[in-house]
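Participant: Sequence first, predicted model second:
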Amino acid sequence: MKSIIRNISLLLLFGSITACSEKNVTVSYQEYPNAFRNPMKGFREFFAPGIDRVREEYPYPYGSITKEYMQWNMIEDDPNDGVDKIIAYSNHRWKGVEDMNVKVIPRVFLVWLEPWHGGKPKNPDNPDDLVGWHWPKGIAQEKGPYKQRANSVAAYVEEKDKNTPITGGYFDPSFPERVEKLVEKLGQAWDNDPRVAYVEMGIIGEWGEHHDPDLSTYWAPHDEPDHVVNRTWIPGMEKILGDAFAKAFKNKKVMVRYAYEFKDYEFGIYWDSWSQPQEIVRGYEEMKKLGDRWKTQPIGGEITWNWGDLARFKYFEEVVADKDTREYVMEQIRNLHCNHLGGITWADFNDPEFQKNAEILQKAMGYRFVINEFTYPKEIKGQENLSVSFSVVNTGSSPFYYNWPVEIALLDPVSHQKVWGKVLEDVDISEWMPGDNWSVNENTYQTAPETYHVQKNIPIDASIAKGKYILALTVLDPAGMQPSLRFANENYFEGGYHPMGYIGINEPIDDARLDPNSFFDIQSDKSLKYQIK
């Protein structure tokens, strides 16, 4: 009877403890109510090197990934340039990202904007300038029949040149071999670089977006009604790129621009026109045809609000402040299982109204792992194993695309520093899937996300002093094996650990409760980082 009364009393006092016996404690903490930064998901940033000033509050409240357009001739100018040049320029451009726990999405490109679309040369005073043309040595200059329309960014071809091809540039005879060799070097430089989140294929077309010229004739060209071989599209380049990137990148996820291309490859997608009505058929509907591709490959891109129906907005803040547009973006995020979106570089995160609207989208993008329940023993005696079990649900829109290790740890009860830790074997967080079949009316997935159960019997393989400790859980970044990815639960300590409760090592404890006042706000923690070797 005393035991029953004691357990009921504990349940009332703890709030977070749902069961407590003489041996085990089961805890259930509240979900963290707000959005927060987590690796490789959510709003993606971009800064033009040498032009945009990186503000003092960087990284932004949600920024964990940033886009880097990498000019071909800056990473390889001469065909004999080695991998070291790519690494050196990457180090220059990505300096310090590891100290902010930020990952990079690089995209190699050649042309920012073609001259017949109003393109301007690179600023000679800014060696990192992205504007202009970045052809490496050995590739002949582009020559073709396009002319810019007056007072427009559009181009045209005179009737007499309707079949005239472009020479040089993408159509130089040496270009395919140069592409293959460059991509091989990119793989050697980036496939094991912990700073790289995903790799956007790029290379072809303005901004590396696989148009002007195109990689196939699936869709009509931008400036002409019909395709012209070796002018509006590059025969054979789709396979050259697909084979090269598939071979070069075994670890990093590769993303391509259009869902209707590279059908023979398992690549992710960067759709750079989210929520544009003009891109519904070409973008959204084609991406829907990919089926379950999102389960293994990231789906992302950006909200481009300087053209089409979104051109009515002057700022990104206005885009998400518009209720219909925000809900439209949300519908696409959920239906396409979006991992990340750009377009926010100059947004004002000090604006309370924008913070509120941005948080709605941030919570939906990518993964969001919530621990529903955690069970562990109150005391470990002698050589006993540590038996733990917990359940997790992904309330986000996408999985986490890499199998990062989950660690169980004992923390010092005062300093909260790790005393002992063990990576849980055979736990693959990339398999923790969200729901599917989004219902706009009900604002939920019709196919609910699965609850994943983990149960482990862990040997204590180190000498641990007798005493009282805090049992905690975290997900480590393999780059340095430090806490990085957080669960969306309120029980959190600064530095990346989620405390579950007190545990005794060869010492009984009467009270497993943690003081909620000792918890730290997840969004406020900027202490996390990873290491580069």
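Facilitator: Yep, that arrived.

Participant: going forward, measure contacts between C-alpha atoms and count neighbours the same way
Facilitator: Noted.

Participant: Could I get the buried residue list for the biggest helix by length in the chain?
Facilitator: In the chain, ranked by residue count with DSSP state H as the criterion, the top helix is helix 175-190. Neighbour counts using 16 or more other CA atoms under 10 Å place 175-176, 179-180, 182-190 of helix 175-190 among the buried residues.

Participant: same thing with stretch 89-106?
Facilitator: Quick answer for stretch 89-106 (16+ other CA under 10 Å): 89, 90, 94, 97, 98, 100, 101, 102, 103, 104, 105, 106.

Participant: Now do the strands in the stretch 51-200 of the chain.
Facilitator: 65-71, 103-111, 147-148, 155-156, 198-206 (DSSP state E, counting those that start in this stretch).

Participant: how about a markdown table for the ones you listed, with distance to residue 494 added?
Facilitator: What follows is the strands of the stretch 51-200 of the chain, written out as a markdown table (distance: least, CA to CA, whole Å):
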| stretch | distance to residue 494 |
| --- | --- |
| strand 65-71 | 21 |
| strand 103-111 | 20 |
| strand 147-148 | 56 |
| strand 155-156 | 55 |
| strand 198-206 | 27 |
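
Participant: The ones you listed: which one's closest to residue 137?
Facilitator: With CA to CA as the measure, strand 103-111 is the member of the strands of the stretch 51-200 of the chain nearest residue 137 (12.2 Å).

Participant: contacts for that closest one?
Facilitator: 39-40, 64-72, 94, 97, 131-135, 194-208 (CA atoms under 8 Å, 6 or more residues apart in numbering).

Participant: what about the nearest residue to residue 294 once chain neighbours are set aside, how many neighbours?
Facilitator: In space, and not counting its chain neighbours, residue 294 is closest to residue 337: 6.4 Å by CA to CA, 6 or more residues apart in numbering. Here the number of neighbours of residue 337 (other CA atoms under 10 Å) works out to 30.

Participant: this is the other structure I want to compare:
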Amino acid sequence: MRRLSALLALVMPVVAMATQYTPPVTQDDLDNPHKGFMLWGTTWSQGGAENHYGASIYHVYVPWRELETADQVFDWAGFEQRHLQPILNDDPQATFVLRPVADYPDSVGTGLSFYYTGGQPERDYPLFLEQPPLNIPAFDYTSCDGDGPGRTPDWNNAAFATQARQLIVALGQRYNGDPRITAIQVGLLGLWGEWHQTGCPTPEPNDAVKRLVRDAYVTAFPQTRLQTRYARDPDAVGVNFGFHEDYFPSFTANCTFGFPSCDDSGDWNLEYGLAHVVPAARQNWKENPVSGESPFTAQKNAWVNDTADILTVIRNYHFSFLGPAGKHEEAGFATPLNSIKRTLGYDFAVNRLVIPDVLAAGMPLAFTLEVTNRGAAPVYHGFAPQLHFVDGGGVTRGTVSLTGDLRTVLPGSTTTFTGQFSLPAIAPGSYSLRINLGATAAGQRAITLQNSPRDTSGRVTLGTVTVQAAPDRIFASGFESP
């Protein structure tokens, strides 16, 4: 009985007494993973773009020709060494948006064909598709509404459909769940992998091959986020793809905003597609990211000349990142562009954390954590709140992940997570308690919170906690002796 009473005396202070931490909330311009601005990464090895505003996402086209060197023979190492590694050498925090492509108009002029060998530099798919036994027809063109030259395979050929599905399966086996991937854009079909043949209607990808490719991506990438170009039928029917709007903001919202070259009269416009074609897709942003780019000067200028409306559209359609084309390619616009970057994607702050004021290793310890997302979108990748116990010399002696799926914290909302955690075996004493949102996959950096003060690693310092010896260690030192 005396031993039980002593144990209860040790446990009760941990359970009954608690401390609440409420770190000040900030509005800083943070560089966090999988959100913000995106840079052109396809030809990075030929000379990278200037990174003026802390971008860490890179858009990389995946030429089918480079990747599949013979039927079902894939050069993953070569592709990554040529396209991803040069970016990682310059930015070790880089993540990627990949878009497979079989026809990119003017591959030579854009540098896409830089690594091609064997002639026909405007052909972006492997030659074996045209050769026996597949014999898939192909069509040369000089211009499709001013875009070209190029060479298009017959999208609707049965052999092409089979080969396309096999490629997508292989892509999934390589990249599904890869923490380096911000999103896969479901390309491959049509000009630029955008599932259309504007200006060259023959051959236009038909609905049958679109459905086949659409469904193949869904099956191949159950973990990695997916985007398509248009809110169209059948492109976005029955799936929860996110969208990449490449005429942002002209073809994004209805034209009441007065954006340059706006056209909301058909399904090339995102709002029109969501309102009239695939209404169910309006909620797709809850599971997959929305992004966009601005290829024309007037569109880029709208970012800085009409920032208030740009921010409204970002919030209304839940954009996570913008680029590779946009005003962020130019220096000198820090004030408006930092406000855009801060709004894009998630923006997490801790309102309060409640834990016992005396902690002991190996014991169940209750917590309450309140988190607010002030951004425009959810976080789409795996992150968990992490507590770090740092000793007086600045060494982290223990790290604990708290239960709570941050992907459920929608923009503009506050979520309270409750549960229990257990300390690792660390020495009794006083520690600095710090918090961040740690990655649940190896090789992915943590999220920095909108709170202060932060240490050099981006962790928010909450205060000092006391860790006492675990009860079993006390007993082992002689407590149980008569």
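Facilitator: Yep, it's here. Note that the structure is a prediction, hence the values are computed from the model and not measured.

Participant: Give me the TM-score for these two chains.
Facilitator: Here the TM-score for the pair of chains, by TM-score structural alignment, normalised by the length of structure 2, is 0.79; 422 aligned residues with a CA RMSD of 3.1 Å.

Participant: picking that back up, and the buried residues of helix 175-190 of structure 1 as JSON lines, adding distance to residue 436 of structure 1?
Facilitator: Shown next, in JSON lines, are these (distance: CA to CA, whole Å):
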{"residue": "175", "distance to residue 436 of structure 1": "42"}
{"residue": "176", "distance to residue 436 of structure 1": "40"}
{"residue": "179", "distance to residue 436 of structure 1": "38"}
{"residue": "180", "distance to residue 436 of structure 1": "38"}
{"residue": "182", "distance to residue 436 of structure 1": "38"}
{"residue": "183", "distance to residue 436 of structure 1": "35"}
{"residue": "184", "distance to residue 436 of structure 1": "36"}
{"residue": "185", "distance to residue 436 of structure 1": "38"}
{"residue": "186", "distance to residue 436 of structure 1": "35"}
{"residue": "187", "distance to residue 436 of structure 1": "33"}
{"residue": "188", "distance to residue 436 of structure 1": "36"}
{"residue": "189", "distance to residue 436 of structure 1": "36"}
{"residue": "190", "distance to residue 436 of structure 1": "32"}
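
Participant: one step back: give me the aligned partner of the residue nearest to residue 294 of structure 1 over in structure 2.
Facilitator: Matched to structure 2 by TM-score structural alignment, residue 337 of structure 1 sits across from residue 318.

Participant: What spatial separation is found between residue 33 of structure 2 and residue 447 of structure 2?
Facilitator: In this view, residue 33 of structure 2 and residue 447 of structure 2 are 7 Å apart by CA to CA, to the nearest Å.

Participant: Looking at the strands of the stretch 51-200 of structure 1, which is nearest to residue 126 of structure 1?
Facilitator: The nearest among the strands of the stretch 51-200 of structure 1, by CA to CA, is strand 65-71 at 12.9 Å.

Participant: how far does the closest one sit from the chain's center?
Facilitator: 13 Å (CA atoms, centre = their mean, to the nearest Å).

Participant: Tell me the residues of structure 2 aligned with that strand.
Facilitator: With TM-score structural alignment as the criterion, strand 65-71 of structure 1 aligns to 57-63.

Participant: I'd like the distance between the counterpart of residue 285 of structure 2 in structure 1 and residue 317 of structure 1.
Facilitator: Using TM-score structural alignment, the partner of residue 285 of structure 2 in structure 1 is residue 294. Going from residue 294 of structure 1 to residue 317 of structure 1 by CA to CA gives 28 Å.

Participant: repeat for residue 447 of structure 1
Facilitator: Using CA to CA, we find residue 447 of structure 1 at a distance of 32 Å from residue 317 of structure 1.

Participant: which one of those two has more residues nearby?
Facilitator: Taking other CA under 10 Å, residue 447 of structure 1 and residue 317 do not tie; residue 317 has more neighbours (20 against 12).

Participant: so who does that one touch?
Facilitator: 347, 348, 354.

Participant: my read: the second one touches residue 354, true?
Facilitator: Translated: residue 348 of structure 1. Yes. Counting by CA atoms under 8 Å, residue 354 is a contact partner of residue 348 of structure 1 at 7.3 Å.

Participant: I'd say residue 320 of structure 2 and residue 36 touch.
Facilitator: Yes. Between residue 320 of structure 2 and residue 36 a contact is recorded at 6.5 Å, counting by CA under 8 Å.

Participant: what touches both of these two?
Facilitator: Here residue 320 of structure 2 and residue 36 have 344, 345 as joint contacts, going by CA under 8 Å, 6+ apart.
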